[in-house]
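K.L.:
Sharing a model that was predicted from the sequence below.
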Amino acid sequence: MVYSQRRSPESRRLVLSLLLFTAWEAGSGQVHYSVPEEAKHGTFVGRIAQDLGLELAELVPRLFRVASKGRGDLLEVNLQNGILFVNSRIDREELCGRSLECSIHLEVIVDRPLQIFHVEVEVKDINDNPPRFFRQEQRLFILESRIADSRFPLEGASDMDIGTNAELRYKLNANEYFDLDVKTNEEETNFLELVLKKPVDREETQEHRLLLIATDGGKPELTGTVQLLINVLDANDNAPEFDKSIYKVRLLENAPNGTLVIRLNASDADEGINKEIVYLFSDLVLDNVKSKFTINSNSGEITVKGELDYEDCNLYEINIDAVDKSSFPLTGHCKVIVKILDENDNTPELVITSLSLPVQEDAPLGTVIALISLSDHDSGVNGQVTCTLSPHVPFKLVSTFKNYYSLVLDNSLDRESESNYTLVVTARDGGSPSLSATARVSVEVADVNDNAPAFPQPEYTVFVKENNPPGCHIFTVSAWDADAQENARVSYSLVERRVGERALSSYVSVHAESGKVYALQPLDHEELELLQFQVSARDAGVPPLGSNVTLQVFVLDENDNAPALLPPGAARGAGAVSELVSRSVGAGHVVAKVRAVDADSGYNAWLSFELQPAAGGGRSPFRVGLYTGEISTTRALDEADAPRQRLLVLVKDHGEPALTATATVLLSLVESGQAPKASSRASVGSASAETALVDVNVYLIIAICAVSSLLVLTLLLYTALRCSAPPTEGACGTGKPRLVCSSAVGSWSYSQQRRQKVCSGEGQPKMDLMAFSPSIPQGPISADNVSLKNLIRSSFSSSLILNI
């Protein structure tokens, strides 16, 4: 704050501290300074950074800046020491005219976090304007017959300063005929009259020259002068006289042309032509007054001629002369003071300055978004402006200073719910009727990474045939992120883990952008029936967010393994089985058994046995069980049968195409006495085993029939629930549908359509079931019927998905 040089440094600091503390407490963070007008460049105004509680080191990083509406760069801040100083010439009269109060309002803005301070710098008036007369010379005409104490109005001076600097005193240079009388009216303007001290004599002096001096009350005093030229006219008895010397009129601004201001009336005591009066504007009336008003010379009516605007001028002084029509006319004088009354004819003006757009959706409550400044050229109630906001949610207006508002955040934001707000700011004055102005503010909400990528479902079931080509596309995962731009850009990756002794990434990979999952190598159902892993989706936000989805990849079996013969036949090499058979055995006697297994599952592991025709074309006395592999006699043996029988048994699975293996059975026919005793024991054991196996098969048949009945009931229920849903092709590779197949030992069922639906990812994961219903063939069976056991075991171990 700038003070007079007459204060000591200690007193200046004390007063400065007290004033700053008072201004800070009263203004809630607003600081008041003062500076005289016409101060030189660099003049100290105040330690603004210190008074606002800001550290000097943070001025530059926090983008400290000062804004002044319409004031240019009159004041500036040194960012090195935080001092506010005068930057260019300040002319109080240019800024505020004759207004008693004149201040420069500064907005101090700092970022990180955003803070706004209001600083008011009062501009003190100095006596830099001398009194000025509008004319260099004033001419008066006075009849020599005018008596002493006659009065003649004079035009006063004006001073652009205010207060004491504008208080004017007048004096007239010394002379013997004239004196000066100064009066002050209610509007505190001076009314000057030239007073005749003694009659003048035209024959003695026709012209008098006087000097009128105006002096203001400033220190130092300034003066202005005007030359008074007085012409003395020949005698005239009576001059016209008005009822009053001063008339006061109130008139609304914007009064239309032709509106009557006042009707003047002057009277003259003379007779005849000397009594007839003409009304005229005095020579003292300025041209701008003549452009607003006109006078009827005969009636004395003053009417509006031009546009009256309270904001341009609110007071007019009109000097009127009433002149009679004598050859030597006499003149009467009066003054009409027209006071213009304000009307609400100016719409409020508002200026919106955006500071923080777009707004982060996680911005804290109270964040300042924009500054709003209001103004109205009207005065009084007509110039009092209020500001409202619609809609209010999630923002509000906070009054920070006179005619200044801040648009602040009042509620939390969510860009995913609303990404842009259009606010209407309305400024309304207090006039009747009131006038208003509106402005629209578009507030964009900037995205922050507050949404993780989301998968449509937490788990997918995928079916892939074994022996797939390397790099085969088996599935595509897709996640959606509700955020925008980088925060919504999703990338995919595997959640690495160990599958046995190998890393998951050696089996499958996922494309980072498309989410396509590839099988990197051929999969083997016999090695890996189920591969379960997770795919992670991560967005590109900072910090990134993510989620996982589980993929269950079922490896479907293909017929890629041929039947393999089991010991003891296999142990002897080349699939040969050698047995001794007594010629005394009857029909249906089991003499040998071919054992075989298949590494595949389901149909592909279901084996059947066929006896190849003999090389000689004769009918063999032996047969082989279709699904048991047991070789038995078809009739009693006789002497005609060759002592060595070579049988070829073809073992074939049910795959497409079927794979086979060949077993050679060598039978040696011997007499009953030569057959080993073990044969009889084996025969007895075979009979007991046969009985045990029949008992076991009864239980198996009951269990399998129960499972098959449950399967049929489930299929019927499923078909009823899903018959209205059209089939959809799945995402994995297509395969040839397998229908229901029946045989002598039972049936297998497989739903290709259901498999496709599961692969496509529709709905929750399902469970398929492959059911086998055996029908035991007629005839004796061996106790070690490996093929039947293998078939029953594989029927329960093979499973696909069935909707339950």
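P.N.:
Thanks, I have the structure now.

K.L.:
only C-alpha atoms for contact and neighbour calcs from this point on.
P.N.:
Fine.

K.L.:
and Thr164, that's in a helix?
P.N.:
Yes - residue state for Thr164 (DSSP: H, G, I helix; E, B strand; the rest coil) corresponds to a helix.

K.L.:
quick one: the helices in the stretch 551-700 of the chain?
P.N.:
677-722 (DSSP state H, counting those that start in this stretch).

K.L.:
For it, which segments count as strands?
P.N.:
With DSSP state E, counting those that start in this stretch, the ranges of strands along the stretch 551-700 of the chain come out as 564-565, 576-582, 590-593, 596-597, 607-611, 622-624, 630-633, 644-653, 660-670.

K.L.:
The stretch 351-500 of the chain too?
P.N.:
Using DSSP E, counting those that start in this stretch, strands in the stretch 351-500 of the chain cover 359-360, 368-375, 385-390, 395-401, 404-409, 420-429, 436-446, 459-465, 472-476, 490-494, 498-499.

K.L.:
out of the ones you listed, nearest to Asn697?
P.N.:
Asn697 lies closest to strand 459-465 among the strands of the stretch 351-500 of the chain, at 33.3 Å (Cα to Cα).

K.L.:
also this one, for the comparison:
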Amino acid sequence: MAVLRRDSLGTGQLLRLVLLHMAWEVGSGQVRYSLPEESKHGTFVGRLAQDLGLEVSELVPRMFRMVSKGRGDYFEVNLQSGVLFVNSRIDREEVCGQSPLCAIDLEVIVDKPLRIFHVEVEIQDINDNAPVFSVNEKYLSIAESRLPDSRFPLEGAFDADIGTNSLLTYKLSPNEYFTLDLQKNDEHSDGLVLVLKKPLDREETHVHYLLLISTDGGKPELTGTVQLVITVLDVNDNAPVFNQSVYKIRLFENAANGTLVIKLNATDLDEGINKDISYSFSSFVPLSGRDVFTIEPNTGEIRIKGQLDFEKNKVYDLQIQADDKGNLPLSGHCKVLIDVLDVNDNTPELAVTSLFLPVPEDAPPGTVVALISVSDRDSGDNGKVTCSIPPDLPFQLVSTFKNYHSLVLAEAVDRERVSEYKILVTARDEGAPSLSASSSILVPIADVNDNAPAFPQPVYTVFVKENNRPGAHLLSVSASDPDVRENAFVSYSVVERSVGEQQPVSSYISVHSESGHIYGLQPFDYEELQVLQFQVSARDAGFPSLCGNVTVQLFVLDENDNAPAVSPPGSGRGSPGPELVPLSAGAGHVVGKVRAVDADSGYNAWLRYEVQEAGAAGPFRVGVYSGEISTTRALEEADGPSQRLVILVKDHGEPALSATATVSLSLVESPQAVKWDSRQRVGSEEPLVDMNVSLTIAICSLSGLFVLVIVVYVGLRCHPGPEVMCGPGKATVVCSSEVGSWSYSQRQSRNLCVGEGTAKNDLMVFSPSVPHSAENRDEKLLVMASNVCGTVSERLLHFQNICIICVTEHSFSKYASSVWMWILKFYMIFLILNDLYFPHEYGV
């Protein structure tokens, strides 16, 4: 049974144990076991998990595995107990040959976290091979004339074991003529010589049969035998003799065929035919030597005829025999020892033993990607190998154990930047010239969900006319995700929020989850909703999922879908009936006003007043934009007691919508009635002079107030404060027309109250399409100022909003220098005071 080498007998073994312990400490995670060869299957080797510091319960969850390079599956680990045992028979001579140290290197790998342990199992030799001779019978011919102490070399036995198991001793069966002599000829082999003790007598015994026995040093001892058949020859009593018994030659393994190794020379003291010598390899020369070398029989030249290979055979031991040509030929013997010198003729070998692919792109630096083993069959510097990879890769090679290297991640990788790496591993030896070998490793990078969907723009803007068809496609949004597979599958949804009176956004629009198409679920009404701002979310299908949002601004464009609404002329003062017009009224006397409002905005809400039948207007006319009815000349009795005017109110939409209002005018002669009515409406009986004084005071007060407003505004411009907004901000809608563009201010939008308390949020800032000029702005402001409802509240609000437009949309200093603006301001003040003190019917 194999045991962990912990027994120590003797000083030598104690020292070996200490050195083994030091190697254990230096080699991180290295364990060494000893095991006799020929151990049976299931033989206990060691408690591997315990010796490596691993818990047995961790072996399966941590994917415990063992790798053995080029040695077969000799060992196995029981994952239930952590015991290393023999899996198949191990023949030390088959695994390591004659190497004095035989060890099988194992590599143990566990995951979570990844660790690599190196285990070395030394295979101990047992005496399982008996000495073996190359032949069963050896025939020798010895002349009877040979003198005592003549020596005849013999081929020794071969024992495949090592150490003491291969130490051979020889003995010869008892006889009176021969003895054995074992000599140390050199550092390569021993010389076994048969020595003649006394002269032979052919007439007495012509053949001698001897048994040569070889015994090894193992316990128990094993033996091998060969039968020596010695024939005694007569006459030719001088054998050829070489000038030295051993020749030593050194050759490089790249020596070419036909190269002369050595020329041997043997001499024979005989004369004539007995002196002629023929050279040959003795029967002791193995086939490996005969395949590589050849000897010329007549000259004794030894030449190369095959390929020398240092990695196959480092030393050749050639036994040379010189035979004379006598009737009874005699032989002389010598030994040629050829040392083969290594040259760098073998390229390094690369082998990838384990791959851990693909590599997640969020793998931390230090993650092991592959295990690589390198080897070189050459020796010395020719067999020293270094490994390298290109420097511009996020990987590095780390030497782990002997000729093993780990390819580890050196820095973070990004699959969206590089999806896979082709790593060229180069192994180069230190020979001169050096040789190299390369192997490519394809390392794919696995995707993780590290990129959120992204839209190409932060805001989408879409313009939709009101009264759109339900279910109509409004626009499409698209987000991209550089990840792959489910991590890049994007679905869209609307981010829910409330709009207006707690109406959810999803009641207005819907988003197709796959295509990103946005559809309107209901018709939009500009009069209710001008701007709908919402967010669309794009979410991928990764785990955990990531999302990105984009803002969509949907601007509802007004259409002319509301006709003007006309209120009765007398409704402004609360008493319906015909308008009373004094016959004494002169040209330009205002007798009444038509009030109308349009729910639309911009040009669609810009109203125009005209008499439907111009020929039936008589001495009256209507203001095109104000709706005021005034006289065109002095009234006459011929004009009749009453007039009936049909006023047509049209907006500027395309197509234009209109409404009509019928105004009845009664001509009266008594100015007292009008004066009485005027006093009743104003609620004052003061003389007209007092009214004029009051009018003057009011004008001065308003002028001073106006100057104060300017000063306060300049101060606020120097110290800006928070803006007060009546509606949602940051909205822009542009509708082009032939005279300019009506647009919402990008800074703020305000509510404008028109008529008798009717609120409208369609106050527009007029921005002409042509370059801005003071004349164009003033002209448009005058047009807007003229479109008033006729009451004090209306004109106050119009004047207030016109001032706000001038302050917020344009530089106030530009308008302050405009004469038209000053005329507009005082004209508005005049209109306001006129409404306060005088009825429209009687003028000023």
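P.N.:
Structure received. It should be emphasised that the depicted structure is a prediction, and the values quoted were computed from it without experimental measurement.

K.L.:
mind putting the strands of the stretch 551-700 of the first structure in CSV, mean neighbour count and distance to Gly431 of the first structure included?
P.N.:
Formatted as CSV, these follow (neighbours: other Cα atoms under 10 Å; distance: least, Cα to Cα, whole Å):
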stretch, mean neighbour count, distance to Gly431 of the first structure
strand 564-565, 19, 106
strand 576-582, 20, 119
strand 590-593, 22, 116
strand 596-597, 22, 104
strand 607-611, 22, 104
strand 622-624, 21, 116
strand 630-633, 23, 115
strand 644-653, 20, 102
strand 660-670, 19, 106
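
K.L.:
want to throw those into CSV with distance to Met770 of the first structure?
P.N.:
Output for the strands of the stretch 551-700 of the first structure, formatted as CSV (distance: least, Cα to Cα, whole Å):
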stretch, distance to Met770 of the first structure
strand 564-565, 24
strand 576-582, 34
strand 590-593, 29
strand 596-597, 20
strand 607-611, 17
strand 622-624, 28
strand 630-633, 27
strand 644-653, 17
strand 660-670, 23
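
K.L.:
quick one: which of these is nearest Asp557 of the first structure?
P.N.:
Nearest of the strands of the stretch 551-700 of the first structure to Asp557 of the first structure, taken as Cα to Cα: strand 644-653 at 13.5 Å.

K.L.:
can you tell me what part of the second structure the closest one aligns to?
P.N.:
Matched against the second structure by TM-score structural alignment, strand 644-653 of the first structure falls on residues 642-651.

K.L.:
Quick one: average offset of the matching stretch versus the first structure, please.
P.N.:
On superposition with the first structure, the mean distance recorded for stretch 642-651 of the second structure (mean Cα distance after the TM-score superposition for the first structure) is 1.7 Å.

K.L.:
picking up where we left off before, nearest to Thr633 of the first structure, of the strands of the stretch 351-500 of the first structure?
P.N.:
strand 459-465 (43.0 Å).

K.L.:
and the closest one, how far from the second structure on average?
P.N.:
Looks like 2.5 Å for strand 459-465 of the first structure (mean Cα distance after the TM-score superposition for the first structure).

K.L.:
which one in the first structure is aligned with Val195 of the second structure?
P.N.:
So Val195 of the second structure corresponds to Val195, using TM-score structural alignment.

K.L.:
correct me, but its match touches Phe178?
P.N.:
Yes - between Val195 of the first structure and Phe178 there is a contact under Cα atoms under 8 Å: 5.6 Å.

K.L.:
who's more crowded, these two?
P.N.:
Counted by other Cα atoms under 10 Å, Val195 of the first structure and Phe178 do not tie: Phe178 has more neighbours, with 21 against 17.
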